[in-house]
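Enquirer: Output the structure for:
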Amino acid sequence: MPNTQGLIETQEFGAVLEIRMVKPKVNAICRRLSHAIFTAATYLQQTPHLNVGILTAPGDRAFSAGWDFNEVAAYAGDEAGETVPGGFGGITSLWSLDKPLIAAVNGPAVGGGFELALACDIILMADHAYFQLPEMRRGILPDAGGLQRLPKRIPYNVALEMIYSGRPMLADEALRWGLANTVCARAELDDQARRLAAQVAEGAPLALQAFKQVMRAIDGMPITEAMRISRSPDDGLATYRAMQKSEDAIEGPRAFLEKRPPQWRGR
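Expert: Purely as a prediction, here's the structure:
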């Protein structure tokens, strides 16, 4: 695993990479933490035996308290840290990350911390955790994914009310709107996230990545257009086309007919 400056810890569970933010005291997002998360996510993407990632933090005090205001002066004029690889937080604009990422939200996720969770594909929450976008009260906007992603995940009017008011969304409300897939006690969160990640990791490696590529490509399309997935070389769907012609696309049906687990080769 590349050097992540001691701001995150990583652990592998088979085909799953767990990425834990450990920046004292509340994982406030600075350039160094953004680079560390980017480095870990890049390692996930580039390591063949890893299929799924989990982004979380230890304890129950915070998932992330958002932007580190000690770096406000350093960020001045940068447009929310766009000079950081992968965008603010290292993953909010990391379009090359095609492997699924699960957020296990162990505590409050505020501002940029919430945007980190929104950049993940699936969200699990501890029952005491909450989401909040208080940027309006700080003279800025949650434009590192909050205003772009949240209105697509929950009802539009609820997202706007949350952004305008800056009020917190508790875990039970996040579950009710479908933003969180699961809410559980903090003591159960890590095991639940690892079980889900292991289940997801059983999928064919190319299919897992092709799914994320296709979902990104068809976002916002009318269904009639989305049903006609482009085959052009520059459509951003190289993994989807590779999947269609792969050995794994033959192995999957064959294993089903032979009543045995598939032996994926990732090609």
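
Enquirer: contacts and neighbour counts: CA atoms only from here.
Expert: Will do.

Enquirer: Tell me where this protein has helices.
Expert: 31-46, 72-75, 112-118, 146-153, 156-165, 171-176, 186-201, 205-218, 223-226, 238-244, 248-257 (DSSP state H).

Enquirer: how about this one, so we can line them up?
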Amino acid sequence: MGEFTITEQDGHVLTVTINRPERMNALHPMANAEMGAIFDMFEANPDLWVAIVTGAGDRAFSAGNDLVYQAEGNPKWYAPMGFGGLTGRWNRTKPVIAAVNGVAMGGGFEIALSCDLIIASENARFALPEPKVGLAALAGGLQRLPRQIGLKNAMGMILTGRHVPAAEGKELGFVNEVVPQGEALTAARRWADMMLECSPVSLRTSLEVVRDNFNYPSLEDAMKADYPSVQTLRHSEDFIEGPKAFAEKRKPNWKGK
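Expert: As a prediction, this is how the structure comes out:
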């Protein structure tokens, strides 16, 4: 248990809980730095294959930047890896799931958008309200949201700061599943368990190819590109184990290497 977070490892899954419920899990520089260190550890630990990030309590996933802390004249610096140690983590190689159990505003929404899946409880609310307080969503919200739901849908949120409920988030395409209040973390773990049925090497390869293919001007260029993780996959133990387990009609024993 950290000063601002709670971490729990269950098998190959790491659950990270933002633990500032008195501030609706808003993040200040020290909390961002602590989460950055946690996700550094997650990336470096070969025994951890999937992470889930959520917020303490049932009111908030994260209200984003701690404006009260900022208004008190405290330093405005951010951790190198951004909000929640995730929004600026460009070379992340392992899947991360956001279990949104309440409001995800500003930087909180940007954390969720930087994850690979968003599982939301029915009481979840999403927004980029920065313009209402003279700011802008510069931790990836202005870049990620249009890429994930299209320009017009994104601008409808960005230029109004309006709150979007979980059901609408599912319709817009940035939420994967909506579940009853109190069940977001359980549902996120169900998705994590489905990921654990897959080779961790295959998942790392898939994440890299999906992420980096946008760097190429055409589909043909993207498909012909050289992705380092593809070579890693082809020389991995999992690359041999998968077909072997299929032929032997048994579950594969993934090594993650």
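
Enquirer: which of the helices of structure 1 is buried the deepest?
Expert: helix 112-118 (a mean of 27; mean count of other Cα atoms under 10 Å).

Enquirer: whereabouts in structure 2 does it align?
Expert: Here helix 112-118 of structure 1 aligns to structure 2 at residues 107-113, judged by TM-score structural alignment.

Enquirer: who are the neighbours in contact with the counterpart of Ala249 of structure 1 in structure 2?
Expert: With TM-score structural alignment as the criterion, Ala249 of structure 1 lines up with Phe239 in structure 2. Counting by Cα atoms under 8 Å, 6 or more residues apart in numbering, Phe239 of structure 2 touches Leu233.

Enquirer: now the helices of structure 1 in TSV, with distance to Pro58 of structure 1?
Expert: Output for the helices of structure 1, formatted as TSV (distance: least, Cα to Cα, whole Å):
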stretch	distance to Pro58 of structure 1
helix 31-46	15
helix 72-75	26
helix 112-118	14
helix 146-153	24
helix 156-165	27
helix 171-176	18
helix 186-201	9
helix 205-218	27
helix 223-226	40
helix 238-244	34
helix 248-257	37
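
Enquirer: Among those, which comes closest to Pro85 of structure 1?
Expert: Closest approach to Pro85 of structure 1 among the helices of structure 1 (Cα to Cα): helix 31-46, 6.6 Å.

Enquirer: State the span of structure 2 onto which that closest one is aligned.
Expert: Under TM-score structural alignment, the match for helix 31-46 of structure 1 in structure 2 covers residues 29-44.

Enquirer: what about that stretch, how far off from structure 1?
Expert: After superposition onto structure 1, stretch 29-44 of structure 2 sits on average 1.3 Å from its aligned residues (mean Cα distance after the TM-score superposition for structure 1).

Enquirer: returning to that earlier point: between the helices of structure 1, which gets nearest to Leu94 of structure 1?
Expert: Nearest to Leu94 of structure 1 among those is helix 31-46 (8.0 Å), distances taken as Cα to Cα.

Enquirer: Could you name the helices and strands sitting against that closest one?
Expert: Under the contact definition 3 or more Cα pairs under 8 Å, 6 or more residues apart in numbering; DSSP states H and E, helix 31-46 of structure 1 sits against strand 8-13, strand 16-21, strand 52-56.

Enquirer: Tabulate these in JSON lines, adding columns for distance to Ala171 of structure 1.
Expert: What follows is those, written out as JSON lines (distance: least, Cα to Cα, whole Å):
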{"stretch": "strand 8-13", "distance to Ala171 of structure 1": "25"}
{"stretch": "strand 16-21", "distance to Ala171 of structure 1": "21"}
{"stretch": "strand 52-56", "distance to Ala171 of structure 1": "16"}
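
Enquirer: and those as CSV, adding mean neighbour count and distance to Gln263 of structure 1?
Expert: Listed next are those as CSV, based on neighbours: other Cα atoms under 10 Å; distance: least, Cα to Cα, whole Å:
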stretch, mean neighbour count, distance to Gln263 of structure 1
strand 8-13, 15, 19
strand 16-21, 24, 17
strand 52-56, 28, 17
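
Enquirer: and the gap between Val178 of structure 2 and Ala188 of structure 2?
Expert: 10 Å (Cα to Cα, to the nearest Å).

Enquirer: which residues do those two both contact?
Expert: Taking Cα under 8 Å, 6+ apart as the contact definition, Val178 of structure 2 and Ala188 share the neighbouring residues Ile119.

Enquirer: re the thing from before, Ile8 of structure 1 is nearest to which of the helices of structure 1?
Expert: Short answer: helix 31-46, nearest of the helices of structure 1 by Cα to Cα, at 6.7 Å.

Enquirer: and that closest one, how far from the chain's centre?
Expert: Offset of helix 31-46 of structure 1 from its chain centre (Cα atoms, centre = their mean, to the nearest Å): 12 Å.

Enquirer: So what angle separates the directions of it and strand 8-13?
Expert: With axes from the mean of the first three to the mean of the last three Cα atoms, to 10 degrees as the basis, helix 31-46 of structure 1 and strand 8-13 are set at 20 degrees to each other.

Enquirer: I am finished for the moment; much appreciated.
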